[in-house]
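[1] Here is my input; please provide its structure:
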Amino acid sequence: MRGRWAPGRAWRTIAAAPFAIYLVGPVHQVLSEPYPTWLGAVVVLDAVLYAACWLTMLVLGPAAGHRARLVGSGTLLVLGLLLGVLLGPRFLLYLTFTVSVALMVLPRLISIPMTVGSVLVLLVSTAIVDGRPDVESALVLGAVAAATFGISALIWTNADLRAARDEIAELAVAQERARLSRDLHDVMGHSLTTIKLKAGLARRMLEDGVDPQRPVAELRAIEELAGNSLAEVRATVSGYRKPSLAAELVNAGAALRAAGIEAELPRSIDEVDPVVREAFAYVLREGVTNVIRHSGASRCRVALTRSSIEVADNGNGRPTGPGAGNGLLGLTERMAAVRGSLDVESVPGQGFRLRAAR
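    From the prediction side, this is the model:
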């Protein structure tokens, strides 16, 4: 049984409260007929406690906890049965208050047998005392139970739908955060690495007193790269960024040359499956960035087929297990989105290989 109460319980309790007026029936019966005074007092007290307990259980609902719900429902059952004992079996009709709460707050394995048992007790006791079963009252009790069962099922279904909607919203937020983190890592990691290399190259040129036009050209390239990176960041935040594999090949060649690394790049992407081009663009960007940052390599080779891309270097190799970086984790997620896989191979002193395939 759920340990929470569906939203809106306050107004439902207020809407149900007027039905407690029906408990005036036993009080009117005992006060208008020549019953003993003590019996009248007991019936009045029983009716008041019955109404109070019923309203309390409506307010608390499943939020009261399993034990409290059992005790509350048991108390209602005793108070309802007591009316039948004191005034006669036809007053067992007032067990409707008990079953209405039981079907809302108790597990079905308890509430349904309690409801069926209440109907049977009403039929059997009226048959014994009055000579015939009170079928009309039993039908009323059964109808109230069926209506309550349907209403409670609808309430819980709506509550589950609201909970599912909230969970979906939370998952969407988490997914968007992961996307932003992954995309910003890919964008800023490569761009800042290239800017750093070009800035260092321009600085060395100025220090060595070479032709001023050469460092100026590098500074212009830095300016252009910074502008492109800013545009990419804006597109990433807005969710409209779509990397181009062809553009990434051009950028990879420029970045590798700025780092003094010999680049072996494919001349065309025509044979690459369009479905995987975007994912391969990310793989290429991350792979080349890692070569420049970590490998200490003098040569980098990029190979493309219709369904695979491979970035390999002749550097020092680097860790491939847990903690190797967020970039590889992001690439794994991107390849999984196109039903592909990511493989890494690193041999200390012999280089690092990154391969993605679908």
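
[2] Going by C-alpha atoms from here, please, whenever you check contacts or count neighbours.
    Noted.

[3] The nearest residue to Gly260 once chain neighbours are set aside: neighbour count?
    Leaving aside its chain neighbours, Gly260 sits nearest to Ser298 (7.2 Å; criterion: Cα to Cα, 6 or more residues apart in numbering). Other residues near Ser298 come to 16 when the count uses other Cα atoms under 10 Å.

[4] Would you confirm that Ser298 contacts Ala312?
    No: if you go by Cα atoms under 8 Å, Ser298 and Ala312 don't touch, sitting 11.2 Å apart.

[5] can you give me the strands in the stretch 1-150 of the chain?
    For the stretch 1-150 of the chain, applying DSSP state E, counting those that start in this stretch gives no strands.

[6] tally of neighbours for the closest residue to Asp273 other than its chain neighbours?
    Nearest non-adjacent residue to Asp273, counting by Cα to Cα, 6+ apart: Arg306, 5.2 Å away. For Arg306, the neighbour count with other Cα under 10 Å is 16.

[7] mind checking the SS state of Arg306?
    Following DSSP: H, G, I helix; E, B strand; the rest coil, the label given to Arg306 is coil.

[8] Please report how far it lies from Val276.
    Distance from Arg306 to Val276, counting by Cα to Cα, to the nearest Å: 9 Å.

[9] so Glu271 sits right up against Thr305, yeah?
    Yes: with contact defined as Cα under 8 Å, Glu271 reaches Thr305; the gap is 6.7 Å.

[10] okay, the two: which has more neighbours?
    Thr305 (14 against 10).

[11] count of neighbours near Thr13?
    Other residues close to Thr13 by other Cα under 10 Å number 16.

[12] where do the helices sit along the stretch 1-150 of the chain?
    9-16, 24-32, 37-60, 66-87, 96-105, 108-130, 135-208 (DSSP state H, counting those that start in this stretch).

[13] now the angle from the helix or strand that comes right after the last one to helix 135-208?
    For helix 135-208, the following helix or strand on the C-terminal side (DSSP states H and E) is helix 213-238. Interaxial angle, helix 213-238 versus helix 135-208 (axes from the mean of the first three to the mean of the last three Cα atoms, to 10 degrees): 180 degrees.

[14] Packing partners of helix 213-238?
    helix 135-208 (3 or more Cα pairs under 8 Å, 6 or more residues apart in numbering; DSSP states H and E).

[15] so the helix it packs on versus helix 108-130, what angle?
    Using the same axes, to 10 degrees, helix 135-208 lies at 170 degrees relative to helix 108-130.

[16] what separates helix 135-208 from the chain centre, distance-wise?
    6 Å (Cα atoms, centre = their mean, to the nearest Å).

[17] what's the answer for stretch 349-356, then?
    The chain centre lies 37 Å from the centre of stretch 349-356; the measure is Cα atoms, centre = their mean.

[18] now the other sequence, so there's something to compare against:
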Amino acid sequence: MGEQGVWGRSAWPVWNPARPGSRSARVRGVVVLSLFLLWPLWEILRPEAGGLDAAVGAVLPLYGAGWLIAMTAGPRLPPRRRILLVGMLFALAFVAALLRGGPLYLGHAGLFSFALAAAAWLFPALWAVLLGLGIGTAQALVQWATPGPIHWNLMGGLFPAVVIPVAVVLLIRFVVQLGQAREEIAALAAAAERDRLARDLHDVLGHSLTTITVKTALARRVLESGGDPERALAELRDVERLSREAHGEVRLTVSGRRRPSLAAELAGARAALRAAGISPILPPSADHVPAELAEPFAYVLREGVTNVIRHSGATRCEVLLGDDWLEVRDNGTGQDTGEDTGQEMAGHYAAKPGNGLSGLAERLRAVGGRVEAGPLPAGGFRLRASRA
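    As a prediction, this is how the structure comes out:
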């Protein structure tokens, strides 16, 4: 619907395109709509009305075809063409009414009701209501101003002839709109879930695979240099443990039950940095961080340390932690450390923010925070997350 809702002046109904269906289904829809035309046609052709003449016989096919077009193809037309189409229906209904019964017949012609139904289907709801009131008032004035006695039976038919088509069609519109809203909500929820899953898997697997790669490379170098086999075995046992933990984290991520711990991420960051030959300078604890910031800060720490290992070429990484802020600093030059896994951060990591930085920004916005990333004046890189 329009910007101002179903009652707004700009609320031209825009229905979703019909889903592809069989030709027989479309034919059935046209047949059902055609059956509704039997009532106004009977009002015109019934024996009491004098039967059919050539003039009315020329008007009725045009009216029926116009009404079917309005109800089937009308919602896909621009507003100006909708107005012309509905105006044509009212003009044909007016001509048919005059041909059959003169001015008095205007208040009893079912053709006006169906033209109002088309207006309620194609126009903004407020326009349809005002148009119905105007048509009803005009018909009553014609009945009142016509010389001779007032035909109360015709006057009594004005109210249902105006109210029923507008009310019923608007009710149908509301039902259709609710159905479309449910479909849109479902589509948005599915898209949001896909984004969440992609973001969380990126955060989980990026860090885990980076640490596994670093520890595996360290074990290989130890064995190739003839070093202590026990150290190599210890690194491989860590790789096995990390693989099992990553598997469990992926399962929790898919189910939406994963809740990272800032303290655990600090411990994991220390081990990963040491395995990569980077000196870690980390805070002793994270107990002072508010609970609502602990989870997004855990993601920031994981992403920042992962990119330091993968892309910075640093020898030192420092993590600073306040009550409502966290910084990850390194002394690197921005040179990749070997694994071509794609650059994620801004500044010397990439020309534009990637999935990692975008995902962190989304997490921080949810708690009223923001993420900043850029090079340090003295060299290196800084990733900062804070509550705005």
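
[19] Overlay the chains and give the TM-score.
    The TM-score (TM-score structural alignment, normalised by the length of the first structure) is 0.85; 352 aligned residues with a Cα RMSD of 3.1 Å.

[20] circling back to that earlier point, could you find the counterpart of the residue nearest to Asp273 of the first structure in the second structure?
    Taking TM-score structural alignment, the alignment pairs Arg306 of the first structure with Asp323 from the second structure.

[21] average gap between stretch 239-253 of the second structure and the first structure?
    Here the mean offset of stretch 239-253 of the second structure against the first structure after fitting is 1.2 Å, by mean Cα distance after the TM-score superposition for the first structure.

[22] What span of the first structure is that stretch aligned with?
    With TM-score structural alignment as the criterion, stretch 239-253 of the second structure aligns to 222-236.

[23] cool, stretch 302-311 of the second structure as well?
    Under TM-score structural alignment, the match for stretch 302-311 of the second structure is residues 285-294.

[24] Show me what the matching stretch is in contact with.
    Stretch 285-294 of the first structure is contacted from outside by 186, 189-190, 193, 248, 252, 256, 259, 261, 297, 300, 311, 313, 315, 318, 327-328, 354, using Cα atoms under 8 Å, 6 or more residues apart in numbering.

[25] ok, now stretch 71-84 of the first structure?
    By Cα under 8 Å, 6+ apart, the list of residues contacting stretch 71-84 of the first structure reads 26, 43, 46-47, 49-50, 53-54, 57, 90-92, 94-95, 97-98, 101-102.

[26] how far away is the residue nearest to Gly260 of the first structure from Ala258 of the first structure?
    Ser298 of the first structure sits 12 Å away from Ala258 of the first structure, taking Cα to Cα as the criterion.

[27] Same check on Leu55 of the first structure?
    78 Å.

[28] Next: Glu345 of the first structure.
    As judged by Cα to Cα, Glu345 of the first structure and Ala258 of the first structure stand 25 Å apart.

[29] and what of Ala281 of the first structure?
    Taken as Cα to Cα, the span from Ala281 of the first structure to Ala258 of the first structure is 20 Å.

[30] How about Leu58 of the first structure?
    74 Å.

[31] And for Asp343 of the first structure?
    Relative to Ala258 of the first structure, Asp343 of the first structure is positioned 27 Å away (Cα to Cα).

[32] Determine the three-state secondary structure at the closest residue to Ser312 of the second structure other than its chain neighbours.
    Residue nearest to Ser312 of the second structure in three dimensions, not counting chain neighbours: Gly334, with 4.1 Å by Cα to Cα, 6+ apart. Three-state assignment for Gly334 of the second structure (three-state DSSP): coil.

[33] Quick one: neighbours of the nearest residue to Asp330 of the second structure once chain neighbours are set aside, just the number.
    Closest residue to Asp330 of the second structure apart from its sequence neighbours, by Cα to Cα, 6+ apart: Cys317 at 4.4 Å. Neighbourhood size, Cys317 of the second structure [other Cα under 10 Å]: 26.

[34] Contacts only, for Cys317 of the second structure.
    Cys317 of the second structure neighbours (Cα under 8 Å, 6+ apart): Leu273, Ile278, Ser279, Pro280, Ile281, Val305, Val308, Val328, Arg329, Asp330, Asn331.

[35] Now with 7 Å, please.
    By Cα atoms under 7 Å, 6 or more residues apart in numbering, the contact set of Cys317 of the second structure is Ile278, Ser279, Pro280, Ile281, Arg329, Asp330, Asn331.

[36] what's the closest of these to Pro78 of the second structure?
    Arg329 (56.6 Å; Cα to Cα).

[37] Where does the closest residue in space to the closest one that isn't next to it in sequence sit, in terms of helix or strand?
    Sequence neighbours aside, Arg382 is the residue nearest to Arg329 of the second structure in space, at 4.6 Å (criterion: Cα to Cα, 6+ apart). Element membership for Arg382 of the second structure (DSSP H and E) is strand 381-387.

[38] thinking again about what came up before, may I see the buried residues of the match of stretch 239-253 of the second structure?
    Going by neighbour count (16 or more other Cα atoms under 10 Å), the buried part of stretch 222-236 of the first structure is Ile222, Leu225, Ala226, Ser229, Glu232, Val233, Thr236.

[39] picking up where we left off before, show me what the strand holding Arg382 of the second structure packs onto, helices and strands only.
    When contacts are defined as 3 or more Cα pairs under 7 Å, 6 or more residues apart in numbering; DSSP states H and E, strand 381-387 of the second structure sits against strand 325-330, strand 369-375.

[40] Next, the contact list for the counterpart of Leu197 of the second structure in the first structure, please.
    Under the alignment by TM-score structural alignment, Leu197 of the second structure pairs with Leu180 in the first structure. Contacts for Leu180 of the first structure were tallied using Cα under 7 Å, 6+ apart; they are Thr236, Val237.

[41] And the residue nearest to Gly260 of the first structure, how far from Asn251 of the first structure?
    18 Å.

[42] do Ala164 of the first structure as well
    Taking Cα to Cα, one finds Ala164 of the first structure at 44 Å from Asn251 of the first structure.

[43] So what touches the match of stretch 239-253 of the second structure?
    Leu180, Asp183, Leu184, Val187, Ser191, Ile195, Lys198, Arg241.

[44] Please name the residues that touch the second one.
    Put plainly, it is Asp183 of the first structure. Asp183 of the first structure neighbours (Cα under 7 Å, 6+ apart): Thr236.

[45] and if you look at the last one?
    Taking Cα under 7 Å, 6+ apart, we find Arg241 of the first structure in contact with Glu232, Ala235.
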